[in-house]
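J.: predicted model follows, preceded by the sequence.
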Amino acid sequence: MKNVFIIGSKGIPANYGGFETFVDELVSRQQNTEIKYHVACLSDNDNETEYHGAHCFNVKVPNIGPAKAVYYDLAALKYCVKYIKDNNIDDAVVYILACRIGPFVGKYVKQLHKLNCKVYVNPDGHEWKRAKWNYFIRKYWKLSEKLMVKHADLLICDSRNIEKYIQEDYKQYSPKTTFIAYGADTSKSILQDDDEKLLNWYKEKGVQAKEYYLVVGRFVPENNYETMIKEFMKSNTKKDFVLITNVEQNKFYETLKNETHFDQDKRIKFVGTVYDQQLLKKIRENAYGYLHGHEVGGTNPSLLEALATTDLNLLLDVGFNKEVGEDGAVYWNKEEGNLANLINRLENINNDQLKELSIKAKQRIDSEYSWDYIVRKYEEVIYG
């Protein structure tokens, strides 16, 4: 039996973001019965539960602001070392998601190596580039990433571009890396076009099927909302731009509104969040096009979901996005007028071109990014 301890996600079942969904899929789609998963869960208690055969251990974390995530990962790592010792577990893998605890990880790696255990790390994306962090936090992230790379036995990168970056920037450590992408749910929505839930949502938001461009994601500067909104406003399309994102108490939203006056363009529609996954999937399916402006990070879950469901995808022309979309999408850059002109041209795209893009996008996701395929790749690495 191979024991695998996963820390760094908020826990399962998934109610949050990318890492949580990944762990949930890895556990619930498990194919190799010789693997036993142990998953850290952020909590206000120290209970232990089972979920799809995985041992879930809660980690009680005090509310200490930004340091909470670092505390959580370290507390979970300490638990893993103790559990492995107490249960005389041999040849386990501790898989750490993200690079939050680099300055502290060395001593735990030594302890785990003495117990004949390996430490794998998912370096995630370029967290140190994110605009939300101040100068000092960015410096910490970069240092932490460096030390995580130094001490890891294996780095599992969910983007070939991230793998290349790790190999180039940290070549002094000769890092051992492998590429396994993030996965996507490729099934269609269970909702029909005439479903009351969908029709009520359309009526409430003032939009119509195939008459809107869509974006889903966090409302942060590095996702290039400013460029997308400004360029959409310059375009001649009569379609709406529907933004599914949380902008409550968001300074960036207020700044952008004052700069662009997008609130005076009736096509720009901030519609809040959609937590019903089947409804969200149907909204994606019925979009005329999907706009994706992420330029920080590895394989982005919202991009995979868009390529799996939306016919026409307009992606920012950066390596992370091109390696996923390939020839199943169209691309734009941040030069003034570039995206607006692309939107104008796409008003007249013929059905054959649209169908070809849609088929290529779906085939790309089915062949390389389906969850069953991703789980199989992980199990090969874990048991290899």
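T.: Ah, there it is. Computed from a predicted structure; not experimentally measured.
J.: okay, CA-based contacts and neighbour counts for the rest of this
T.: Will do.
J.: now the helices for the protein?
T.: Remark: helices assigned in the chain by DSSP state H are 18-28, 68-86, 102-114, 135-151, 160-169, 196-205, 225-234, 251-260, 277-285, 301-309, 319-325, 338-346, 351-368, 371-383.
J.: roughly how far apart are the closest residue to Leu143 other than its chain neighbours and Pro123?
T.: The shortest distance from Leu143 to any non-neighbouring residue, by C-alpha to C-alpha, 6 or more residues apart in numbering, is to Gly102 (7.1 Å). Distance from Gly102 to Pro123, counting by C-alpha to C-alpha, to the nearest Å: 11 Å.
J.: who has more neighbours out of these two?
T.: Pro123 (25 against 22; other C-alpha atoms under 10 Å).
J.: for that one, give me its contacts.
T.: Neighbour list for Pro123: 97-99, 145, 149, 155-157 [criterion: C-alpha atoms under 8 Å, 6 or more residues apart in numbering].
J.: which one of these is nearest Ala287?
T.: The closest of these to Ala287 turns out to be Cys157 (C-alpha to C-alpha; 30.7 Å).
J.: what sits against the closest one?
T.: 122-124, 163, 177-181, 298.
J.: closest one of the residues you listed to Trp201?
T.: Nearest to Trp201 among those, counting by C-alpha to C-alpha, is Gly298 at 31.8 Å.
J.: what's the local residue count around the closest one?
T.: Counted with other C-alpha under 10 Å, Gly298 comes out at 23.
J.: that one and Glu323: what is the separation?
T.: For Gly298, the distance to Glu323 (C-alpha to C-alpha) stands at 10 Å.
J.: now Arg284
T.: Arg284 is 21 Å from Glu323, by C-alpha to C-alpha.
J.: which of those two has more neighbours?
T.: For Arg284 versus Glu323, the count of surrounding residues by other C-alpha under 10 Å is larger for Arg284: 26 against 13.
J.: what sits against the residue nearest to that one when sequence neighbours are not counted?
T.: Once flanking residues are discounted, Arg284 sits nearest to Thr310: 5.6 Å by C-alpha to C-alpha, 6+ apart. Thr310 sits next to 284-290, 358 when contact means C-alpha under 8 Å, 6+ apart.
J.: Asn236 now?
T.: Taking C-alpha under 8 Å, 6+ apart as the test, what Asn236 contacts is 340, 344.
J.: returning to that earlier point: just the ones of the contacts of Pro123 in strands?
T.: Residues of the contacts of Pro123 located in strands (DSSP state E): 97, 155-157.
J.: now distance to Thr227 too, for those, in a markdown table please.
T.: Shown next, in a markdown table, are these (distance: C-alpha to C-alpha, whole Å):
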| residue | distance to Thr227 |
| --- | --- |
| Leu97 | 31 |
| Leu155 | 33 |
| Ile156 | 32 |
| Cys157 | 28 |
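J.: alongside the first one, take a look at this:
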Amino acid sequence: MQLAIVGIRGLPNTYGGFETLAENLVHHLSKDLDITVYCSSKDMESRMDTFDGARLKYIPVTSHGAFGIIYDSIALVRAVLKNDKVLFLGFGGGFVVPFLWRYRSKLILNIGGLDWQRSKWSGFAQKIIRKAEALLMKNCGTLISDNVGIQQYIQEEYGRSSTLIAYGGDQAIAQEILPEHLTIYPFLSSPYAFAVCRIQHDNNINMILDAFVENPLIPLVLVGNFVDSEYGIKTKSDYSAEQNLILLDAIYDRKLLDVLRSNCTLYIHGHSAGGTNPSLAEAMYLGLPVFAFASGYNEHTTNYQALYFRNLTELKELIRAYSSVDLEEMGNSLREVAVKAYRWSTIADQYKQLILD
């Protein structure tokens, strides 16, 4: 069985959720399936021919911004002509799929979250993305949802059923604090809250930062791609003088990232755009107590075992009372959920069954 994976920046993964999904599917399934992953030669620093048993094919177009639609469309056309099944991730191929109607049965779609809801997009861009989503829903033979909330949305909005396959979190591994870590990150010796995310509006960055500025009972360490956007650069400039905030640029060394997050006192999750956010599944697998934005999707992901906030006032109240919460019990409950639902070996088997069906 020849499988193509389309819709990501590329492998090896240093970027985001879909890349992590592709990386783990390749790791677990490349012995059983003949896998090709389409990558952007403009975005990848290295151009490897293979990765973990999968072939890598390159498209000379960036996967970012409006060009992402062109990139995904070219990759999707090439993939569908050369493979038995194509797993398409995201929305970028929406405008080409109506022309691939003969290959509908080959196309497996996972849109992830509702990207058109992200506030980083202009109103016009949101309409384009939602139209692309609708075209994909109509023209792909098999649909996957990674969250009960997304599954319900697909059924209600498009009248189609989708297979629920969650997202893995067991790539996150608890790490011991070593003396060299304390030298670089002295905050590790005391209680701290932690968050890791892309620095964009729909992750409620300002709300989270303001809550800790106004409520300095515990410092917040926030790791994100501050340098990649005007918003990120301005945010870091505006808040860098606050003593209760430690703002760190993106960390792509997974082991180092796990040192920082696995030893935090509590984890803050501000994502508002659904499905299952990778960083939340990872935090749960680490057994971290979580304060999460009440997006609806986050409640499903955590099986209602976390604490939730809808606005600045509610988050400030949670921070104010954090020491009275049984954080250990919450973390253990969330880890139990993650161990049952968010293991990559199980998830890869579910994808395999769907692909071979």
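T.: Arrived safely. Everything numeric here is computed off the predicted structure, so don't read it as measured data.
J.: on that earlier part again, what's the closest of the helices of the first structure to Ser189 of the first structure?
T.: Checking these against Ser189 of the first structure by C-alpha to C-alpha gives helix 277-285 as the closest, at 5.3 Å.
J.: what's the angle from the closest one to helix 196-205?
T.: For helix 277-285 of the first structure against helix 196-205, the angle by axes from the mean of the first three to the mean of the last three C-alpha atoms, to 10 degrees is 60 degrees.
J.: average distance between helix 277-285 of the first structure and the second structure?
T.: Its matched residues in the second structure lie on average 0.9 Å from helix 277-285 of the first structure after superposition (mean C-alpha distance after the TM-score superposition for the first structure).
J.: got the buried residues for that helix?
T.: Neighbour-count burial for helix 277-285 of the first structure, counted by 16 or more other C-alpha atoms under 10 Å, picks out 279-285.
J.: just stretch 153-168 of the second structure next, same as before
T.: 153-154, 161-163, 165-168.
J.: cool, stretch 176-191 of the second structure as well?
T.: So stretch 176-191 of the second structure, judged by 16+ other C-alpha under 10 Å, has buried residues 177, 181, 187-188.
J.: same deal with stretch 218-236 of the second structure?
T.: Here stretch 218-236 of the second structure shows 218-226, 232, 235-236 as buried, counting by 16+ other C-alpha under 10 Å.
J.: now do stretch 324-340 of the first structure
T.: For stretch 324-340 of the first structure, by 16+ other C-alpha under 10 Å, it's 324-325, 328-332, 337, 339-340.
J.: straight-line length of it, end to end?
T.: 23 Å.
J.: show me the contacts for Ile218 of the second structure.
T.: Here Ile218 of the second structure is in contact with 191-193, 212, 244, 319 (C-alpha under 8 Å, 6+ apart).
J.: in a markdown table: those, plus distance to Phe18 of the second structure.
T.: Converted to a markdown table, the contacts of Ile218 of the second structure look like this (distance: C-alpha to C-alpha, whole Å):
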| residue | distance to Phe18 of the second structure |
| --- | --- |
| Pro191 | 32 |
| Tyr192 | 29 |
| Ala193 | 26 |
| Phe212 | 30 |
| Asn244 | 33 |
| Ile319 | 31 |
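J.: farthest pair in those residues?
T.: Of all pairs in those, the most separated under C-alpha to C-alpha is Pro191 and Phe212 at 13.6 Å.
J.: common neighbours of those two, please.
T.: Joint contacts of Pro191 of the second structure and Phe212 (C-alpha under 8 Å, 6+ apart) are 218-219.
J.: thinking again about what came up before, in CSV, list the buried residues of stretch 153-168 of the second structure along with distance to Arg343 of the second structure.
T.: Shown next, in CSV, are those (distance: C-alpha to C-alpha, whole Å):
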residue, distance to Arg343 of the second structure
Tyr153, 24
Ile154, 24
Ser161, 24
Ser162, 20
Thr163, 17
Ile165, 11
Ala166, 9
Tyr167, 8
Gly168, 5
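J.: which ones among those residues map onto strands?
T.: Those of these lying in strands (DSSP E): Thr163.
J.: from the buried residues of stretch 153-168 of the second structure, pick the one nearest Arg118 of the second structure.
T.: For these, the nearest to Arg118 of the second structure is Tyr153 (16.0 Å; C-alpha to C-alpha).
J.: counterpart of the closest one in the first structure?
T.: Structural alignment places Tyr153 of the second structure opposite Tyr165 in the first structure (criterion: TM-score structural alignment).
J.: so who does Glu328 of the second structure touch?
T.: 288-289.
J.: try it again with 7 Å
T.: When contacts are counted by C-alpha atoms under 7 Å, 6 or more residues apart in numbering, Glu328 of the second structure touches Pro289.
J.: can you give me the distance of the aligned partner of it in the first structure to Leu304 of the first structure?
T.: Using TM-score structural alignment, the equivalent of Glu328 of the second structure in the first structure is Lys355. Distance, Lys355 of the first structure to Leu304 of the first structure, using C-alpha to C-alpha: 18 Å.
J.: determine the number of other residues adjacent to Glu133 of the second structure.
T.: Residues lying near Glu133 of the second structure (other C-alpha under 10 Å) number 21.
J.: go on, Ser28 of the first structure?
T.: Considering only other C-alpha under 10 Å, Ser28 of the first structure is surrounded by 15 other residues.
J.: let's have the contacts of Cys157 of the first structure in a markdown table, adding distance to Glu259 of the first structure.
T.: Output for the contacts of Cys157 of the first structure, formatted as a markdown table (distance: C-alpha to C-alpha, whole Å):
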| residue | distance to Glu259 of the first structure |
| --- | --- |
| Asn122 | 38 |
| Pro123 | 35 |
| Asp124 | 32 |
| Glu163 | 37 |
| Thr177 | 43 |
| Thr178 | 43 |
| Phe179 | 41 |
| Ile180 | 40 |
| Ala181 | 37 |
| Gly298 | 30 |
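J.: between those residues, which is nearest Arg376 of the first structure?
T.: Distance to Arg376 of the first structure across these (C-alpha to C-alpha) is lowest for Ile180, with 10.0 Å.
J.: mean shift between the longest strand along the first structure and the second structure?
T.: Assignment by DSSP E gives strand 35-43 as the longest strand of the first structure. With mean C-alpha distance after the TM-score superposition for the first structure, strand 35-43 of the first structure departs from the second structure by a mean of 1.5 Å once superposed.
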